[in-house]
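Asker: Here you go, sequence then predicted model.
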Amino acid sequence: MDASTSRVDPKMLELLVCPLTKGRLVYDAKAGELVSEKARLAYPIRDGIPIMLISEAREIKD
């Protein structure tokens, strides 16, 4: 994945929360995702835009 497609403004990251838990998100630059550890969901980032839809999130399994 091209770094420019997954880069997210750090100020925006401070404002974003998981839509399910309202908890904080962790930016995984390598995977290009925002991870909600509490909900065990990873939200994709497409063209630099976080897709904050539960239906688009990837479930994180052990």
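Answerer: Received it, and whenever you're ready, just let me know what you need. Numbers count the residues shown, from 1 in each chain.
Asker: CA only for contacts and neighbour counts going forward, please
Answerer: OK.
Asker: Secondary structure of Met55: a helix, I assume?
Answerer: Actually, residue 55 is Ser. It isn't Met. Yes: residue state for Ser55 (DSSP: H, G, I helix; E, B strand; the rest coil) corresponds to a helix.
Asker: Can you give me the neighbour number for it?
Answerer: By other Cα atoms under 10 Å, 8 other residues sit near Ser55.
Asker: What is the subsequent helix or strand relative to the biggest helix by length in the chain?
Answerer: As assigned by DSSP state H, the longest helix anywhere in the chain is helix 10-15. Next along the chain after helix 10-15, taking DSSP states H and E as the criterion, comes strand 26-28.
Asker: The structure to be compared is supplied as follows:
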Amino acid sequence: MSINKELLDILACPKCKGDIYLDDAGNGLICDKCKLIYEIKDDIPIMLIEKARPVTP
């Protein structure tokens, strides 16, 4: 999956307002502070706290 670099620069974690980054597989956006991953579907990040999943090591 591809997400626009400009979009990634302005997005923040909706829970803590911290920085997020694209995971290695390109399937989601990770917040290290909250330990959550926000899924990307059809190139659209789903930035809803209740839809986020815990990051697994």
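Answerer: Yep, that arrived. Treat the numbers as computed from the prediction; the structure is a model and nothing was measured.
Asker: related to what we said a few turns ago, which residues of the second structure does the longest helix of the first structure align to?
Answerer: Counting by TM-score structural alignment, helix 10-15 of the first structure lines up with residues 5-10 of the second structure.
Asker: end-to-end on stretch 52-62 of the first structure?
Answerer: Stretch 52-62 of the first structure has an end-to-end distance of 22 Å (Cα to Cα, to the nearest Å).
Asker: In the second structure, what residue corresponds to Leu34 of the first structure?
Answerer: Taking TM-score structural alignment, the alignment pairs Leu34 of the first structure with Leu29 from the second structure.
Asker: Quick check: its match is in a strand.
Answerer: Yes: Leu29 of the second structure: assigned to a strand according to three-state DSSP.
Asker: Please list all residues in contact with it.
Answerer: Neighbour list for Leu29 of the second structure: Ile20, Tyr21, Leu22, Asp23, Ile37, Tyr38, Glu39, Ile40, Pro45 [criterion: Cα atoms under 8 Å, 6 or more residues apart in numbering].
Asker: could you redo the residues you listed as a markdown table and give each row neighbour count and distance to Arg53 of the second structure?
Answerer: Output for the contacts of Leu29 of the second structure, formatted as a markdown table (neighbours: other Cα atoms under 10 Å; distance: Cα to Cα, whole Å):
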| residue | neighbour count | distance to Arg53 of the second structure |
| --- | --- | --- |
| Ile20 | 23 | 14 |
| Tyr21 | 18 | 15 |
| Leu22 | 20 | 14 |
| Asp23 | 14 | 13 |
| Ile37 | 26 | 5 |
| Tyr38 | 27 | 7 |
| Glu39 | 22 | 8 |
| Ile40 | 18 | 12 |
| Pro45 | 17 | 13 |
